[in-house]
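Asker: Show me how the following folds:
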Amino acid sequence: MSVLKTIFTWWNGATTGIYFTIAKRGRFVGQDELGNRYYEARDTHDSYDRGRKRRWVVYKGYADASKVTPDWHGWLRYTFDEPPTIEPFVVKSWEKAHLPNLTGTIHARKPLGAISRGGERQRATGDYEAWKPD
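Answerer: You can find the predicted model right below:
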């Protein structure tokens, strides 16, 4: 089944076609802690901007852009010239660790009153005043 997945589904990682493109046009740059692999084109032949080589990511597992860590996101978007493998990203002491977007997963936040938690919530407090049209 995994061979069919790589041929027909792009959302479960790279397709067979992208591996041919990588072999022909790209070079491996690095891998992040989530297992995503990053590539850069060997030349500017198919670039969108003059003088810039195309950069792309092959996701490990489900393709979701929120799984790209901040350091690699900066490299992909040309905020940083050097990839984090050469020039590591400096993390400030006050910054939180990167988390992918969990919306739509079983790990998503479910506040009180959410349908998945029964839909029951506390009544509104006295500081709420309903709007009434004049």
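Asker: drop to CA atoms for contacts and neighbour counts, all remaining ones
Answerer: Will do.
Asker: Check which helices and strands the helix or strand hosting T21 sits against.
Answerer: Assessed by DSSP states H and E, T21 sits inside helix 16-25. Using 3 or more CA pairs under 8 Å, 6 or more residues apart in numbering; DSSP states H and E, the elements in contact with helix 16-25 are helix 2-8.
Asker: Which residues belonging to the helix holding T21 are considered buried?
Answerer: Buried residues in helix 16-25, counting neighbours by 16 or more other CA atoms under 10 Å, are found at T16, I22, R25.
Asker: Return the member of these nearest to R37.
Answerer: Ranked by distance to R37 (CA to CA), the buried residues of helix 16-25 are led by I22 at 11.2 Å.
Asker: contacting residues for that closest one?
Answerer: By CA atoms under 8 Å, 6 or more residues apart in numbering, I22 lies in contact with Y39.
Asker: Please report how far it lies from K5.
Answerer: I22 sits 18 Å away from K5, going by CA to CA, to the nearest Å.
Asker: and this one, so I can compare the two:
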Amino acid sequence: MNIKRIEASETWQIRHEVMWPDQPFEFVQLETDNSGFHFGVFEDHKLVSTISCFIEGREMQFRKLATLTEYQGKGIASHLLEYILQFAEERDLEKVWCNARTNKRSFYEKFGMKDTYKTFTKAGQEFTVMEINFSK
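Answerer: The predicted model follows:
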């Protein structure tokens, strides 16, 4: 398992295939993609998982954590999430947060993230804001 920084455009196919296959391809392209940090996990030189991180002030939001279906359940997304939490700590950020699908809440809780119970619905999916604070 190899994690590398990648271009935003390299995330789009996995985002579309895994997260929003019923939406147009452009649906997964974020207006802020060019200002973010994007990381990918490679298995045998194949991109299998992606995540995008956006820093504003002392906070980082991560978005679009997605792993190809045939690679799910192997700890790849967990490894990638640990990587970006370390990335945030190295930059002395105070908080990391995401809009998590509510059915994935327990996944994020394993990493110390807390549910804020701020929920919303987008394209028929229910989300909740999850966060972790690093401030001392």
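Asker: TM-score for this pair?
Answerer: Scored by TM-score structural alignment, normalised by the length of the first structure, the superposition of the two chains gives a TM-score of 0.32; 69 aligned residues with a CA RMSD of 4.4 Å.
Asker: sorry, back to before: closest to V58 of the first structure out of the buried residues of helix 16-25 of the first structure?
Answerer: For the buried residues of helix 16-25 of the first structure, the nearest to V58 of the first structure is I22 (10.0 Å; CA to CA).
Asker: Quick check: the gap between the closest one and F28 of the first structure.
Answerer: In terms of CA to CA, I22 of the first structure sits 8 Å off from F28 of the first structure.
Asker: and if you look at F20 of the first structure?
Answerer: For F20 of the first structure, the distance to F28 of the first structure equals 13 Å [CA to CA].
Asker: Could you do E40 of the first structure as well?
Answerer: 7 Å.
Asker: More neighbours: which of those two?
Answerer: Between E40 of the first structure and F28, counting by other CA atoms under 10 Å, E40 is the more crowded of the two (20 against 15).
Asker: wait, that one sits on G26?
Answerer: Yes. With contact defined as CA atoms under 8 Å, E40 of the first structure counts as touching G26 (5.4 Å).
Asker: helix, strand or coil for Y83 of the second structure?
Answerer: Of the three states, Y83 of the second structure takes helix under DSSP: H, G, I helix; E, B strand; the rest coil.
Asker: okay, now it: neighbour count?
Answerer: Counted with other CA under 10 Å, Y83 of the second structure comes out at 14.
Asker: and the nearest residue to R55 of the first structure once chain neighbours are set aside, which of the three is it?
Answerer: Among residues not flanking R55 of the first structure along the chain, E40 sits closest, at 4.4 Å (CA to CA, 6 or more residues apart in numbering). Assigned by three-state DSSP, the conformation of E40 of the first structure is strand.
Asker: What's the separation between E40 of the first structure and D71 of the first structure?
Answerer: For E40 of the first structure, the distance to D71 of the first structure - CA to CA - is 15 Å.
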